[in-house]
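In: pasted the sequence and its predicted model underneath.
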Amino acid sequence: MIQPSSTAPPFGRFEEAWPAATRPGLLPEPVAAALEQWRGSASLDSVLVVDTDPEVADTAAFCAAYDVPLDASANCVVIAAKRGQDVTYAACVALATTRVDVNKAVRKHLGARKASFAPMDVAVTETGMEYGGISPVGLPQGWPLLIDEAVAAAPHVLVGSGRRRGKLILPGGLLSRLPNAEVVAGLAG
């Protein structure tokens, strides 16, 4: 099989970047499967994957190591929203320069009495992704995906690839077209 040539990313200092759908070996199964569902769409080519050092996967270290502006990096966090005995899991995406407002914006939006960050083991098990690399691409079916308006407005953002080794770079607006995605004003501040 012929490997695709590298593509220049819109920011950062990476040895190589490729259209993510052409490098499924760099992605966990849920992310690769989600990208496969986009097959034939013009959007697919705009999703890039970069192979990076997992030792610097945390946002601040990553941005420093790869010369990525913090305001071009977005974090995806898993939330556990409770109402009575029912627990709903959701994912929220916000720029690295902000924090998701879990106690007000997320709780209210999900109609929960209590909302908090999901425990690490639950987030990993439920998503099939690695902690520190959870991606908004490939989330479990039915999960709400709440996206801060600043992320959706960004020309390109860097998000987790589902693994600590590697990241995805894609247009911010493309995230709003993912299943169950909703752009939420005031999600982060």
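Out: Arrived safely, thanks for sending.
In: can we go C-alpha only for contacts and neighbour counts from here?
Out: Fine.
In: who's in contact with Gly160?
Out: 75-76, 132-136, 166-168 (Cα atoms under 8 Å, 6 or more residues apart in numbering).
In: all strands of the protein, in order?
Out: Taking DSSP state E, the strands of the chain run over residues 17-19, 48-50, 74-83, 86-95, 114-117, 145-148, 157-160, 167-170, 181-184.
In: next up, a structure to set beside the first:
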Amino acid sequence: MTPTVGTLPLEPYRADLVAPPVAALLATLPDLAASAFVVAIDPALADTQALNAAYDLDADLGANCVVVVGRRGADERPAACVVLSSTRADVNGLVRRTLDVRKCSFAPQEWAVGESGMEHGGITPVGLPAAWPILVDRAVTEQPWVVIGSGLRRSKLVVPGAALADLPGARVLDGLGV
């Protein structure tokens, strides 16, 4: 059954509309791939506010994925944070404590793009490097459907929110999105 998500013209998941690391992971998670939908969009609409306005989406239907890097001495610890688009990740509080680091900040764009194999504005928790923890706000997992990046600016994935808790390396946290 195709969900209704704003006015997005959803179609069943297709590997040609996602970045290679996303397609590679979904090939190993057939249940998630079978429940996923995809939509091609104008890349100019990849950012949350533009997408919400163009497709009549409530901010709680979208989930943003931000890449952070925590540091403790010379040790760097990358992670991804997934929060509803109506919130922001508590990077300097909960994320810093969860990663057990002294400093935590958003990863430099070029580094995040290079390490993830995904495009800026399309980074998604699906298909990130296996060593990265994926911190998911519980509020995301409670949504029936969420619109997330596809790894490309020209499309979006729509998946059951609860499915993000089952991604490799995922950890569900209360209060990640503030």
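Out: Received it, and whenever you're ready, just let me know what you need. Every value quoted in this text rests on a predicted model; they were computed, and no experiment measured them.
In: out of the strands of structure 1, which comes closest to Thr127 of structure 1?
Out: strand 74-83 (9.1 Å; Cα to Cα).
In: any idea of the angle that closest one forms with strand 86-95?
Out: Strand 74-83 of structure 1 and strand 86-95 are oriented at 160 degrees to each other (axes from the mean of the first three to the mean of the last three Cα atoms, to 10 degrees).
In: mean deviation of strand 74-83 of structure 1 from structure 2?
Out: Using mean Cα distance after the TM-score superposition for structure 1, strand 74-83 of structure 1 ends up 0.4 Å from its aligned counterpart in structure 2, as a mean over the superposed pairs.
In: please pull up the equivalent of Gln109 of structure 2 in structure 1.
Out: Aligned counterpart of Gln109 of structure 2 in structure 1: Met120 (TM-score structural alignment).
In: what do you get for Thr48 of structure 2?
Out: In structure 1, Thr48 of structure 2 lines up with Thr59, judged by TM-score structural alignment.
In: that match and Ala96 touch, don't they?
Out: Yes. Assessed by Cα atoms under 8 Å, Thr59 of structure 1 is found in contact with Ala96 at 7.2 Å.
In: between the two, what contacts are shared?
Out: What both Thr59 of structure 1 and Ala96 touch, as defined by Cα under 8 Å, 6+ apart, is the set 70, 73, 75.
In: between these, which has the most around it?
Out: Taking other Cα atoms under 10 Å as the neighbour criterion, Asn75 ranks highest of the shared contacts of Thr59 and Ala96 of structure 1 with 26 neighbours.
In: give the equivalent position in structure 2 for it.
Out: Using TM-score structural alignment as the criterion, the counterpart of Asn75 of structure 1 in structure 2 is Asn64.
In: quick one: that match and Ser85 touch, right?
Out: Yes. Counting by Cα under 8 Å, Asn64 of structure 2 touches Ser85, with 5.4 Å between them.
In: that older thread, Thr59 and Ala96 of structure 1: who's more crowded?
Out: Counted by other Cα under 10 Å, Thr59 of structure 1 and Ala96 do not tie: Ala96 has more neighbours, with 22 against 19.
In: I appreciate the help and will end here.
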